[in-house]
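S.K.: I'll drop the sequence and a predicted model, then ask my questions.
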Amino acid sequence: MDSGGGGKHFILLHGLAHGAWCWYKVVAQLRAAGHRATALDMAASGVHPARLHEVASFEDYSRPLLDAVAASPDSDRLVLFKRTIKPDFFMDSTTTIVNTEQGPRTALLFGPNLLASKLYDQCPAEDLELAKLLVRPGFQFMDDPTMKDETLLTDGNYGSVKRVFVVAKADRSSTEEMQRRMVELSPGADVEEVAGADHMAMLSKPTEQKVTMWMINKHGGKAPVQTKGPSIDRELCGSPRQREAMEVGGGEKHFVLVHGLCLGAWSWYKVATALESAGHRVTALDLAASGAHPARLQEVRSFEEYSRPLLDAVAAAPDGDRLVLVGHSHGGASLALAMERFPRKVAAAVFVDAAMPWVGKHIGVTTEGFMKKAASKGLLMDCQIVAITDGTGSEEGAGQRGTAIVMGPEFLKKCYKESPAEDLTLATLLVRPGNQFMDDPVMKDEALLTAANYGSVKKVFVVAKAAHGSSASAEEVQSWLAATNPGTEMQEIAGADHAVMNSKPRELCDVLVGIASRYD
């Protein structure tokens, strides 16, 4: 493919309520084939920072695409791809009125039944879970002047661009007849077919979608697509017999999954799917200004506010609902705060290669230790430390509200070095700047964590044996746990990088279910 098509530049556009993330499989495959791929978040979509009420027009919504195309060199001939949705299959979707400067507008949020039965019905269960965690309300801009202008598209410009329509043969959101009708309304467009593809062809048939793009680029859409995609391992939590045993042994448990710094609930999509398929309840949370959470970083004034989604979720759990809290990386700090506040609601807390403080020390003690080690050994690599400003004042330092970490691509490669390339791509599309709140009063309070509350909760530390920057032996980790958190159980996952939930989801699922069955 490289020698035939060369290093082409593909720009990939998502459909309503989605984001650049939905192209993560195709982006990984295109890049592996030597092409450039740019997956864009339209305004107020994916992890784009705009809020829906701030997007004044269809032009504003499309600005990320318009800017990307305008910025490309004249010699850089782009291949544009977009997915969309038929407007009358919304099922359990909900609408809300959003007040904007242009007046009230109706926003649409896709419902889980629509996602499962009409859009993702041929996709792996993990991708449906990912969509549930990431879809955002969206405007269709049906009354926007640009959308209503019948003279806008001209033969000299729009009509001169080669167009190819990809028919998703198993799309339940629109019939094949309807898809081909759209082709008839756009004379001169070629047609490619992807058999077995649902509406989210980039997820249900990513390899076929990639080959289709290449054929379109090389042959003008004339070559047939014959390549079959790789099989998807759906056995993330052991064999069916193992899953049945886990359900019987542990019963229906409630797992609350907390992501690490700069990540979001999306990072748990594989483990959440596996736990749910085993009959357990799962709550994967976006902490404030993370994942698809609507807050902006500068608006989150404290570690307490950052952790509020977790604290609220634990507080809302019934008294008899003993939770298994699972925290990854910096998420362990938020776990500690929830354990101190609600010890009787937590059956066990699992720290997955995570910050785990101890009684008599402040919550940020382990993060401080890592940052000192990172500074001395260069572990942060190409990460950037940037100022968080509230936009006030023009003098240097005016309005600054601490600093944030922006994860660099080389650092992410190290964190995901044992994970599938698709998961690294997903992370590059979804990470956001993160605040560690190292100077926050809650993080610095050495009297906050008490033996009666935090110390009374059963704790399990999961060692990722292949994690970047971790060279400690099992004996060293066990010794550290004995000194800081006596009684803490240790579990090891061989071959796991720092993104344990991506590199070893099956093994992590087995560990979590085993923990839940032992502690009630």
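M.R.: Ah, there it is.

S.K.: hey, let's count contacts and neighbours off CA atoms from now on
M.R.: Will do.

S.K.: which element is residue 349 on?
M.R.: strand 346-352 (DSSP states H and E).

S.K.: so what does that strand touch, helix or strand wise?
M.R.: strand 323-328, helix 331-341, strand 459-464, helix 505-518 (3 or more C-alpha pairs under 8 Å, 6 or more residues apart in numbering; DSSP states H and E).

S.K.: ok, second structure coming up, stack it against the first:
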Amino acid sequence: MATFVFIHGGFHGGWCWHKVTARLEAQGHRAIAPDMAGHGIDPTPRYTVTMDLIVSRLCELIDGIDGPVALIGHSLGGAVMSNVAERRAEKIERLYYVTAFLLANGDSTHGTLQRRKKGGTQSGLSDDGAQLLPSLDSVRDLFYHLCSDDDVALAKMLLVPENAVVALGPVSVTPERWGKIPRYFVECTQDKAIPPELQRKMHVEMGCTRYWEIPADHSPFFSLPDALVEILLTR
């Protein structure tokens, strides 16, 4: 039995992994999908949420789990996961970046997106002071264009604003800790939020033990959960 801990991306909550966790649990594995601070049903005031707070809470969760864990990070959750892995390298046996930000030491999600934006890619997000808000009119095309109507309706009810300082939070990793953990990347070839060429650039430059390509949008936990589970169980 393996223990999987899922780290959701911006705007989402642990709820987005429900299809994947249910499939893993049905096969006898332990699957944990917490809400990051200020997301989902976590009551932390959103204006107080920082990258460090999110990472510290996840480290506390991992400290309470017996045995090694595999971490899975999606989108912004990839940057969060790298920071968690650096702090708890001794507890983590594998890292899976699912169309996620796999960044070098000192880089941030915001910095990566800004460089990409200057190249002409639009994020589909509006900046409302300290909060980043997804336009509900654009989220289907940006995040869920291969997902069912039911999945899109659920997401629209549960998405929350993202505190911009989280995306500004840098990744802090070292070769001695994070760098020693096997890294895997799931490249989603139909993603409109993180284009495949950017996904590929990240996992090629940062190096991964293995990567997979699947014909999914930005939300494979909805659109291709069986393919994702198969990858997670491949050793």
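M.R.: In hand now; what should we look at? Being a predicted model, the structure only gives us computed values, none of them experimental.

S.K.: circling back: so the strand holding residue 349 of structure 1 corresponds to what in structure 2?
M.R.: Per TM-score structural alignment, the counterpart of strand 346-352 of structure 1 in structure 2 is residues 92-98.

S.K.: repeat that for stretch 69-82 of structure 1.
M.R.: Taking TM-score structural alignment, stretch 69-82 of structure 1 hits no residues over in structure 2.

S.K.: what's the end-to-end length of that stretch?
M.R.: 14 Å (C-alpha to C-alpha, to the nearest Å).

S.K.: just stretch 400-418 of structure 1 next, same as before
M.R.: Note: stretch 400-418 of structure 1 ends 37 Å apart using C-alpha to C-alpha.

S.K.: I'd assumed residue 194 of structure 2 was in a helix, is it?
M.R.: No - in this structure, residue 194 of structure 2 is coil, not part of a helix, as judged by DSSP: H, G, I helix; E, B strand; the rest coil.

S.K.: which residues sit in contact with it?
M.R.: Residue 194 of structure 2 is in contact with 75, 99-100, 218, counting by C-alpha atoms under 8 Å, 6 or more residues apart in numbering.

S.K.: who wins for neighbours among those?
M.R.: residue 99 (33 neighbours; other C-alpha atoms under 10 Å).

S.K.: does that residue touch residue 76 like I think?
M.R.: No - between residue 99 of structure 2 and residue 76 there is no contact under C-alpha atoms under 8 Å: 9.3 Å.

S.K.: and the match of strand 346-352 of structure 1 against structure 1, how far off on average?
M.R.: For stretch 92-98 of structure 2, the mean deviation from structure 1 after alignment is 0.5 Å (mean C-alpha distance after the TM-score superposition for structure 1).

S.K.: in JSON lines, list the contacts of residue 194 of structure 2 along with distance to residue 36 of structure 2.
M.R.: Shown next, in JSON lines, are the contacts of residue 194 of structure 2 (distance: C-alpha to C-alpha, whole Å):
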{"residue": "75", "distance to residue 36 of structure 2": "13"}
{"residue": "99", "distance to residue 36 of structure 2": "18"}
{"residue": "100", "distance to residue 36 of structure 2": "16"}
{"residue": "218", "distance to residue 36 of structure 2": "19"}
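
S.K.: among the residues you listed, which two are most distant?
M.R.: 100 and 218 (9.4 Å; C-alpha to C-alpha).

S.K.: now for the residue nearest to residue 143 of structure 2 when sequence neighbours are not counted: which residues touch it?
M.R.: Counting by C-alpha to C-alpha, 6 or more residues apart in numbering, the nearest residue to residue 143 of structure 2 once its immediate chain neighbours are dropped is residue 218, at 5.0 Å. Contacts for residue 218 of structure 2 (C-alpha under 8 Å, 6+ apart) come out as 99, 142-144, 188, 190-194.

S.K.: can you tell me which of the helices and strands packed on strand 346-352 of structure 1 is nearest to residue 405 of structure 1?
M.R.: helix 331-341 (14.8 Å).
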